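1. structure for the following, please:
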Amino acid sequence: MTDELNRSAMERARARSETMGKRVMVAGATGYLGKFAVKAFKQAGYQVRVLTRSKERLYDVGPFTAPALTDDDMDEVFVGEITQPETLAGLMDGVDLVFSCVGISRQRDGLTFEQVDYQCNKNLIELGESAGVSCFTYVSMQGAENIMDLAIVQAHEKVVAALQHASMEYRVVRPCGYFSDMGVLYDMARKGRVYLVGDGLNQMSPVHGQDLAEACVQISEGSELEVEVGGPETMTQREAAELAFDVAGKPVKLTIIPMWLARWLVKVIALMSAQFGDLAEFIVTAGEIDGVGPPHGAMTLRAYFEDMHSSQESL
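-> Here you go, the predicted model:
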């Protein structure tokens, strides 16, 4: 029944799309970047098909100021499970562009980076090839070549390699970090103390989800195969934490976790959960390397923290 409803909705949308532009299929639409991407592609004139395993979550406000989606943001909603390709029959019908930001963030389902970040995207690549999709845009990460020993990075770059050998055109977006990650700093500052891994002096230029989503649309339509995307500011983690305290109206209280202790904690976490051990290892590594890229967008970190402050004060 679900397949019949999906096909019926797609047939109606295909008739409309003949005069309304290209169709994009967005995977990862319930995540931080995904919600902004759906809106950005729609605003750019695309017919937007959204893949989700939970239609209800599309309409929920996401974490760290990610917006709720509305029916006006989407032309079609396809309910399916990427880990089960048999549920995706017809997903790519009539699709010109696939946009995927699928990956593990804070899931608690026990799946690994190999199973989600790689295999789910590999399933989408194979479906796109079979359906004759023209282009596939994938969101990986900046600086991957320097941290290839990490499981999350290996999974991302296996997807890039699969795209390089696919029959479709491809584009790879490499963000230097997300404002949603900075939102964790604000949450800690609001509670009175921020914990930093390492000395906090590494340089970074994270980008807001809306600015990144708009860059993803531009990159999808451009000719560069791989593009790094940073935000409009460069700062250290320590400076970002101090800014979070300032916006929260709290005195600066930083606790520095030495790198040797952080790496020991990673080993302990890995004994309890391979998934969270891999994620913890990535977080620790991010605390000692720089992540700076070409500036995009206009949203500053202060403005983002102020948005978080206003939304939490209104609760």
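2. rest of the way, CA atoms for contacts and neighbours
-> Fine.
3. would you list every one of the helices in the stretch 51-200 of the chain?
-> Along the stretch 51-200 of the chain, counting by DSSP state H, counting those that start in this stretch, helices occupy 55-58, 119-131, 151-164, 179-191.
4. make CSV out of those helices and add mean neighbour count.
-> As requested, the helices of the stretch 51-200 of the chain are arranged in CSV below (neighbours: other CA atoms under 10 Å):
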stretch, mean neighbour count
helix 55-58, 16
helix 119-131, 19
helix 151-164, 20
helix 179-191, 20
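5. I'd like these laid out as TSV, including distance to residue 233.
-> As requested, the helices of the stretch 51-200 of the chain are arranged in TSV below (distance: least, CA to CA, whole Å):
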stretch	distance to residue 233
helix 55-58	30
helix 119-131	31
helix 151-164	25
helix 179-191	12
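6. out of those, nearest to residue 101?
-> With CA to CA, the closest approach to residue 101 among the helices of the stretch 51-200 of the chain belongs to helix 119-131: 8.8 Å.
7. of all the helices of the stretch 51-200 of the chain, which one is nearest residue 236?
-> Residue 236 lies closest, by CA to CA, to one member of the helices of the stretch 51-200 of the chain: helix 179-191, at 11.5 Å.
8. other SSEs contacting that closest one?
-> Applying 3 or more CA pairs under 8 Å, 6 or more residues apart in numbering; DSSP states H and E, one finds that helix 179-191 contacts strand 194-197, helix 237-248, helix 301-313.
9. the residue nearest to residue 236 when sequence neighbours are not counted: how many residues sit nearby?
-> In space, and not counting its chain neighbours, residue 236 is closest to residue 203: 4.5 Å by CA to CA, 6 or more residues apart in numbering. Residue 203 has 18 neighbouring residues, counting by other CA atoms under 10 Å.
10. let's compare: structure for the following, please.
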Amino acid sequence: MTLLVVGATGTLGRQIVRRGLDQGHAVTCLVRSLRKATFLREWGATLVQGDLCQPDTLGTALEGVTTLIDAATTRPTDSRSIKAVDWQGKLNLINASKAAGVEHYLFFSIMGSELYPHVPLMDIKNCTEQFLAESGLPYTILRPCGFFQGLIGQYAIPILENQAVWVMGEATAIAYMDTQDVARFAIAGVDRPDILGRTFDLAGPKSWSPEQIIALCERLSGQQAKITRMPIGLLRTARNITQFFEWGWNIADRLAFTEVISSGKALDASMDEVYAAFGLDSQETLTLEAYMQDYFNRILRKLKELDYEKNKQKKKSRKRSPFKSAP
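-> The predicted structure is shown next:
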């Protein structure tokens, strides 16, 4: 079996590659920049250069591929639009996969994408799901709703650095998952033909509101958060302004996603049947408490080490001071 991972350098994609290699699969990665993907080659993956937005570059990467895992998406720092990558790019990839005879196309969407037709990324994900289902390709769709990793920059780091933590509107409770656990589902699905033609929501053990995450971070860090509440109306105004300018289209599309995370509609799902379908044990799924505990333990230990080294250097400087009078 030849496994191709698209979006392999991303937060989720790299975990899929790592998991696939650890499970003994031969993994090939479609990447735009070979230089930025060097670490994947060092892990043991094969790199093929290609670009979703340039369909003529996809054929070589798809030669002999039996299973494709599509975890690619635009990043906030990407110069290209959501429509260019997550819609036109995916159409290019799906069409090229069908022409190449790919036997299983595993696509990552977002939970609840059909509920937000006015949010560009959600609407595009939903339309891509429909296009894939009608393409004739054997497929599986996985729909996570959020990753633990994104909570570090949003909550943990601002609290540690005594910076403001932003909370918006009637915040949505979200059942986040660790990307390593999401990767477990992707790789487990590679060898399970019974999941073909099906869509699965992926949710963590518990849904968390921003206030609950903040309280957890405060307890584990021993520091109090500075909470700043952002009115959703202000973000809507900012979106309306930026979408009038070409340079602001990507920003406007990103701001639109705040409608999802401030809607008050929980993003969660029952997982009993999903674990059974993929042959996985729910007890092995990491909890947010355990993930954050490990993060803060490592960070606080490092801060103590840095403080110790700083104090040691200060003591050495005092001993060597040329301004001290001789006895």
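11. TM-score for this pair?
-> The TM-score (TM-score structural alignment, normalised by the length of the first structure) is 0.83; 283 aligned residues with a CA RMSD of 2.1 Å.
12. who's in contact with the residue nearest to residue 236 of the first structure?
-> 234-237, 289-292 (CA atoms under 8 Å, 6 or more residues apart in numbering).
13. that one maps to what in the second structure?
-> When the second structure is aligned by TM-score structural alignment, residue 203 of the first structure is paired with residue 173.
14. and residue 115 of the first structure, by the same measure?
-> With TM-score structural alignment as the criterion, residue 115 of the first structure lines up with residue 84 in the second structure.
15. trace residue 66 of the second structure over to the first structure, please.
-> With TM-score structural alignment defining the correspondence, residue 66 of the second structure maps onto residue 96 in the first structure.
16. residues in contact with that match?
-> 22-24, 133-135.
17. what do you get for residue 205 of the second structure?
-> Shown in contact with residue 205 of the second structure (CA under 8 Å, 6+ apart): 175, 177, 285, 287.
18. repeat that for residue 76 of the first structure.
-> Per CA under 8 Å, 6+ apart, neighbours of residue 76 of the first structure: 9-10, 13, 48-50.
19. residue 58 of the first structure now?
-> Contact analysis of residue 58 of the first structure by CA under 8 Å, 6+ apart lists 29-30, 35, 52, 68-70.
20. out of the helices and strands packed on helix 179-191 of the first structure, which is closest to residue 172 of the first structure?
-> When these are compared by CA to CA, helix 301-313 sits nearest residue 172 of the first structure, at 24.7 Å.
21. relative to helix 179-191, how tilted is the closest one?
-> Comparing the axes of helix 301-313 of the first structure and helix 179-191 via axes from the mean of the first three to the mean of the last three CA atoms, to 10 degrees yields an angle of 60 degrees.
22. residue 41 of the first structure: which of the helices of the stretch 51-200 of the first structure is closest?
-> Residue 41 of the first structure sits nearest to helix 55-58 of all the helices of the stretch 51-200 of the first structure, at 15.5 Å, using CA to CA.
23. against the second structure, where does the closest one fall?
-> Mapping helix 55-58 of the first structure onto the second structure (TM-score structural alignment) gives residues 34-37.
24. ditto for stretch 230-246 of the first structure
-> Aligned by TM-score structural alignment, stretch 230-246 of the first structure corresponds to residues 203-219 of the second structure.
25. what are the ranges of the strands in the stretch 1-150 of the second structure?
-> Counting by DSSP state E, counting those that start in this stretch, the stretch 1-150 of the second structure has strands at residues 2-6, 26-31, 46-49, 67-70, 104-108, 139-144.
26. tabulate these (CSV), appending distance to residue 195 of the second structure.
-> Shown next, in CSV, are these (distance: least, CA to CA, whole Å):
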stretch, distance to residue 195 of the second structure
strand 2-6, 17
strand 26-31, 21
strand 46-49, 27
strand 67-70, 13
strand 104-108, 10
strand 139-144, 6
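27. between these, which one is closest to residue 116 of the second structure.
-> Closest of the strands of the stretch 1-150 of the second structure to residue 116 of the second structure is strand 139-144, at 14.4 Å (criterion: CA to CA).
28. following superposition onto the first structure, what is the mean distance for the closest one?
-> In the superposition against the first structure, strand 139-144 of the second structure averages 0.4 Å from its aligned positions (mean CA distance after the TM-score superposition for the first structure).
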